[in-house]
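Engineer: What follows is a predicted protein model with its sequence.
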Amino acid sequence: MKCPFCGWAQDKVVDSRESKEADSIRRRRECEKCNKRFTTYERIDEIPYMVVKKDGRREKFDRQKVLSGLLHACEKRPVPTGKLGKIVDETEAFVVDSPDRERTTSEIGELIMSHLREMDTVAYIRFASVYRDFKDVREFKAELEELLGSKPRKPTV
């Protein structure tokens, strides 16, 4: 918390009290540089982070929904669940860091696919087939060809 008088970032809490309505905490702080006191209020962040769907609808960001999609894509694949947790954490941080408190599903999907592409190509294709909603085998084949064209092929022995 920056001091409103001198801008110093170090302070100490002198006193904390809950508000009468119990919806916030009042804190008296003292700047460690200029020793002036000031008051801050702490309250729960109640505005949810939103995801804008392809059709324009908005819904709350749901970590569990992201994890569920990743688990389906990585089913029977050698992908550690710890890595999936990191992808979910990074995805949530991406949404939380949004200045408008919302991100589009396309931004979120591309972020997740970039991680899966590096981690496991089969999981990537599974996720992409659902996320990009392939209509037929040609679209699926085009995605595979792009994937194979972007990676150097290992010679078969």
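Structural biologist: Looks like it arrived, so ask away.
Engineer: hey, let's count contacts and neighbours off CA atoms from now on
Structural biologist: Noted.
Engineer: count of neighbours near residue 125?
Structural biologist: 20 (other Cα atoms under 10 Å).
Engineer: Please identify the helix or strand for it.
Structural biologist: Here residue 125, judged by DSSP states H and E, is contained in helix 121-131.
Engineer: buried residues in that helix?
Structural biologist: 121, 122, 123, 124, 125, 126, 127, 128, 129 (16 or more other Cα atoms under 10 Å).
Engineer: another structure for you, compare them:
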Amino acid sequence: MRCPSCGSLDTQVKDSRPTEDSSAIRRRRLCLACGFRFTTFERVQLRELTVIKRNGRRVPFDRDKLARSIEIALRKRNVDPDRVEQTISRIVRELESIGENEVTAETIGETVMAHLRDLDDVAYVRFASVYRNFREAKDFEQALAELAGEDEDEPGPTRP
């Protein structure tokens, strides 16, 4: 592993432990050249995914890009970072388990929206507004109606 400080390839693992959800291994490393300490994460990758964009272009799947878009949707929301990381890992596992090497951007967007709906309603609407390209207030009203409709379907306390 290359040292982020000096670029040396002479690094040593000092400690390894699984993350809380056991989806990755956290490794503390030491650069033997400059003494810099840093952390890396090792994750299981079931397959190399390629994203088919709406314009037909194919690009490699980027977990970090997915994480950034979710973090933008969750900006200034009080959601536990561990829950966010677990959600991102679940989304990636779900996409990898589809069984195809190529996945459409629409599939990714819909999967993210389904998971954000469970994580945080405001983040769901924020993400949907970009993903579905909201142009008018009625677009937001529709998204909110979808959320409200889902809440009505859930059994609640009955009134006499």
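Structural biologist: It's in. Predicted, not measured: the structure shown is a model, and the values here were computed from it.
Engineer: Could I get the TM-score for this pair?
Structural biologist: TM-score for the superposed chains, counting by TM-score structural alignment, normalised by the length of structure 1: 0.62, backed by 109 aligned residues with a Cα RMSD of 2.2 Å.
Engineer: quick one on the thing from earlier: so which of the buried residues of helix 121-131 of structure 1 is the closest to residue 110 of structure 1?
Structural biologist: Closest approach between the buried residues of helix 121-131 of structure 1 and residue 110 of structure 1, by Cα to Cα: residue 128, at 9.1 Å.
Engineer: quick one: contacts for the spatially closest residue to that closest one that is not a sequence neighbour?
Structural biologist: In space, and not counting its chain neighbours, residue 128 of structure 1 is closest to residue 113: 7.0 Å by Cα to Cα, 6 or more residues apart in numbering. With contacts defined as Cα atoms under 8 Å, 6 or more residues apart in numbering, the neighbours of residue 113 of structure 1 are 124, 127, 128.
Engineer: Doesn't residue 78 of structure 2 lie inside a helix?
Structural biologist: No. According to DSSP: H, G, I helix; E, B strand; the rest coil, residue 78 of structure 2 belongs to no helix; its state is coil.
Engineer: how much space between it and residue 121 of structure 2?
Structural biologist: In this view, residue 78 of structure 2 and residue 121 of structure 2 are 12 Å apart by Cα to Cα, to the nearest Å.
Engineer: With residue 13 of structure 2 instead?
Structural biologist: Counting by Cα to Cα, the gap from residue 13 of structure 2 to residue 121 of structure 2 is 41 Å.
Engineer: one step back: comparing the helix holding residue 125 of structure 1 with structure 2, how large is the average distance?
Structural biologist: Superposing on structure 2 and averaging over aligned pairs (mean Cα distance after the TM-score superposition for structure 1), helix 121-131 of structure 1 comes out at 0.7 Å.
Engineer: Just the buried positions in the next helix or strand after that helix, please.
Structural biologist: Per DSSP H and E, the first helix or strand lying C-terminal to helix 121-131 of structure 1 is helix 137-150. Buried residues in helix 137-150 of structure 1, counted by 16+ other Cα under 10 Å: 140, 143.
Engineer: Kindly report the same for stretch 50-67 of structure 2.
Structural biologist: 50, 51, 52, 61, 66, 67.
Engineer: Regarding that stretch, how distant is the last residue from the first?
Structural biologist: End-to-end for stretch 50-67 of structure 2, by Cα to Cα: 17 Å.
Engineer: Identify the residues contacting it?
Structural biologist: 48, 49, 88, 92, 101, 102, 103, 104, 105, 106.
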